[in-house]
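Visitor: here is a sequence together with a model predicted from it:
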Amino acid sequence: MNDLPVLVSFDAGVATLTLNRPETGNTINMDMAQALLQAAIRCDTDGAIRCVVLTGSGRLFCAGGDLSSFADAGTNVAAFLSQLAGTLHMAVSRLMRMRKPLVVLANGPAAGAGLSLALAGDIVLAAPNAHFTAAYGAVGLSPDGGMSWLLPRLVGMRKAQQMIISNRRVGADEAAEIGLVSHVVSAEELTSEGMKQASLLASGATGAIGAARALLLDSYGDSFEGHLDREARSISALGTTDESREGIAAFLEKRRPDFIGMQRAQTDKA
């Protein structure tokens, strides 16, 4: 079995990142954090990648930080945690800020930073056996990976307080009800349904999707009028792109837009 901490594969414009420490529940150590950052940078900068899928190997999606590595750091634990969290945060930021969609397949339980990674997806599909736990308070720590920013925005402050402060576990069905995940999908169909969703997104107007991702993310820090200006500037800029011209032409000609073929033609010209 491949012993790389993050497996990366590519198919038809979709990059799949698989957390690959199944013997530890895909817990995050420094090697995994660095590998995830490298993969996220590639996904962000490679124009041939049009959608990214993030999942885990084995029974768990991700059980959070590797506590044994915390203990091994001894008296240097503060510096170690700063470096580990900082590396993970650069990876999360890349995945959140890249101009292409992210699909998360929660193939099993997610805890700690694993929950944070699940929250980062635009579409999050969960297997029925998945459950979600903040877990930090149980080991005397506070959240990282963006959890304390993302969770209340997805599920509301009261439910976020229950999960983070009270360490309440949320099952897959409840996670879908409260908006923590998009859908619950059978374990047998999770990968196929996830790749179906990713293929649909990869065939779409990724430039427009990327701009929408940025607007949604920036909306939390904007005034309403300031965000109206961002929207106006964004739609104006997109109106001059080949994607927009192809999309409008396809609509008027009553055909499906071919954004992938358009990108391929641009690459051939270059």
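Guide: Cool, the structure landed. Numbers count the residues shown, from 1 in each chain.
Visitor: every contact and neighbour count from this point should use C-alpha atoms.
Guide: Fine.
Visitor: which parts of the stretch 51-200 of the chain are strands?
Guide: 51-56, 102-106, 110-111, 123-126, 131-133, 170-171, 183-184 (DSSP state E, counting those that start in this stretch).
Visitor: mind checking how far the longest one is from the chain centre?
Guide: Yep, that's strand 51-56 we're talking about. How far strand 51-56 lies from its chain's middle: 7 Å, per Cα atoms, centre = their mean, to the nearest Å.
Visitor: hmm, back to that, turn the strands of the stretch 51-200 of the chain into JSON lines, columns for distance to residue 88 and mean neighbour count.
Guide: Shown next, in JSON lines, are the strands of the stretch 51-200 of the chain (distance: least, Cα to Cα, whole Å; neighbours: other Cα atoms under 10 Å):
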{"stretch": "strand 51-56", "distance to residue 88": "14", "mean neighbour count": "26"}
{"stretch": "strand 102-106", "distance to residue 88": "16", "mean neighbour count": "27"}
{"stretch": "strand 110-111", "distance to residue 88": "15", "mean neighbour count": "26"}
{"stretch": "strand 123-126", "distance to residue 88": "19", "mean neighbour count": "26"}
{"stretch": "strand 131-133", "distance to residue 88": "19", "mean neighbour count": "24"}
{"stretch": "strand 170-171", "distance to residue 88": "24", "mean neighbour count": "18"}
{"stretch": "strand 183-184", "distance to residue 88": "26", "mean neighbour count": "20"}
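Visitor: comparison target, given below:
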Amino acid sequence: MTDSPHVSAADGVLTIAISSPANGTSLNGDAVDEAIVALTELHSGARDERVILLVGAGKNFCAGGNVAAFAAAADRPAYLGGLAERLHRLITLIDTAGRPVVIAAKGWAAGAGMSLTLIGDVVVGGPSTKMRPAYSGIGLSPDGGMTWSLPRVVGPARARAIILTNRILSAQNALELGLVSELVDDEQVDARAREIAAELAAGPSGALQATAALLRAAPTASLADQLAAEAASIARLSGQPEGIEGVDAFVQKRAPNWR
């Protein structure tokens, strides 16, 4: 288990720099591949980070795919299909990792960048944050799960309007629609997201991972299934060291020691 140019780990946080300053802060294919390796290790137990943090390496979180590379591809359908498969592999690994996901959504989150923000549990933005589906602007349909995720966040009618009209969402729009969790000064977006990720990593990791898993399962679960899953989860956690410590610390009127 080693860090790579676009993936690093510290204090229980796995950080993925999903875009690069080059090519208009577009989605970085190398970062996607490196993240897939790291997340596969996380799933297998070879890594033990407790929180996933997605950031942009340039002025934007991610301004979408590298359209110039699309145009230069000898076989565009094969090229775009391969990119979508890798992006979807990344998103699936994040979604099934059972870890809280924090996103530093500074500047533009467009196209695939907007799709990636939709998998965040906590999304930090700034006044200059803007989101846009972008796909129809280049004659394409969405990928990255946007047509699945956005309706579940903002509702089907709003999602249809946003995607079909290629609407630009300001930071305030994104906050009001629930696409962004909080807004801070632009220069503080990365720092605030890292602060939140570190706080989560220092907390009761078992409880937070179980909660993240429940939240991700909820959209496609029936109420009865979700109630059963919640009952099983809280019962299991009550017999784990963190659950025992948390309850005992509360009764004893002291701060819990999660480590």
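Guide: That came in fine, so what should we check first? Owing to the predicted nature of the structure, the values given are computational and were not obtained by experimental measurement.
Visitor: need the TM-score from the superposition.
Guide: Overlay of the two chains. TM-score (TM-score structural alignment, normalised by the length of structure 2): 0.91; 255 aligned residues with a Cα RMSD of 1.8 Å.
Visitor: tabulate the strands of the stretch 51-200 of structure 1 (TSV), appending distance to residue 199 of structure 1.
Guide: Below are the strands of the stretch 51-200 of structure 1 laid out as TSV (distance: least, Cα to Cα, whole Å):
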stretch	distance to residue 199 of structure 1
strand 51-56	8
strand 102-106	10
strand 110-111	25
strand 123-126	13
strand 131-133	26
strand 170-171	28
strand 183-184	17
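Visitor: of these, which is nearest residue 71 of structure 1?
Guide: When those are compared by Cα to Cα, strand 110-111 sits nearest residue 71 of structure 1, at 18.5 Å.
Visitor: tell me what that closest one is packed against?
Guide: strand 131-133 (3 or more Cα pairs under 8 Å, 6 or more residues apart in numbering; DSSP states H and E).
Visitor: mean shift of the strand it packs on relative to structure 2?
Guide: By mean Cα distance after the TM-score superposition for structure 1, the fitted strand 131-133 of structure 1 averages 0.2 Å away from its aligned residues in structure 2.
Visitor: which strands and helices sit next to that strand?
Guide: strand 110-111, strand 170-171, helix 172-178.
Visitor: in the helix or strand containing residue 32 of structure 1, which residues are buried?
Guide: For residue 32 of structure 1, the element it lies in under DSSP states H and E is helix 30-45. Of the residues in helix 30-45 of structure 1, 30, 32-41, 43-44 count as buried by neighbour count, 16 or more other Cα atoms under 10 Å.
Visitor: what about the closest residue to residue 230 of structure 1 other than its chain neighbours, distance to residue 232 of structure 1?
Guide: Computed as Cα to Cα, 6 or more residues apart in numbering, the closest residue to residue 230 of structure 1 that is not its neighbour in sequence is residue 215, at 7.4 Å. From residue 215 of structure 1 across to residue 232 of structure 1, the span is 11 Å (Cα to Cα, to the nearest Å).
Visitor: who has more neighbours, these two?
Guide: Ranked by neighbour count (other Cα atoms under 10 Å), residue 215 of structure 1 and residue 232 place residue 215 first, with 17 against 10.
Visitor: for the more buried one, which residues are in contact?
Guide: By Cα atoms under 8 Å, 6 or more residues apart in numbering, the contact list for residue 215 of structure 1 reads 227, 230, 231.
Visitor: run a quick neighbour tally on the second one.
Guide: Just to be clear, that refers to residue 230 of structure 1. By other Cα under 10 Å, the residues close to residue 230 of structure 1 number 17.
Visitor: so which strand or helix has it?
Guide: Here residue 230 of structure 1 sits within helix 224-238, counting by DSSP H and E.
Visitor: which bit of structure 2 covers that helix?
Guide: Helix 224-238 of structure 1 lines up with residues 223-237 of structure 2 when matched by TM-score structural alignment.
Visitor: where is the longest helix in structure 1?
Guide: In structure 1, taking DSSP state H as the definition, the longest helix is helix 77-97.
Visitor: and the angle for that one with strand 102-106?
Guide: Computed with axes from the mean of the first three to the mean of the last three Cα atoms, to 10 degrees, the direction of helix 77-97 of structure 1 lies at 120 degrees from that of strand 102-106.
Visitor: which other residues reach helix 77-97 of structure 1?
Guide: With Cα under 8 Å, 6+ apart as the criterion, helix 77-97 of structure 1 contacts 29-30, 33-34, 36-38, 40-41, 44, 70-71, 73, 102, 117, 120-121, 144-146, 213-214.
Visitor: run through the residues that contact residue 137 of structure 2.
Guide: By Cα under 8 Å, 6+ apart, the neighbours of residue 137 of structure 2 are residue 166.
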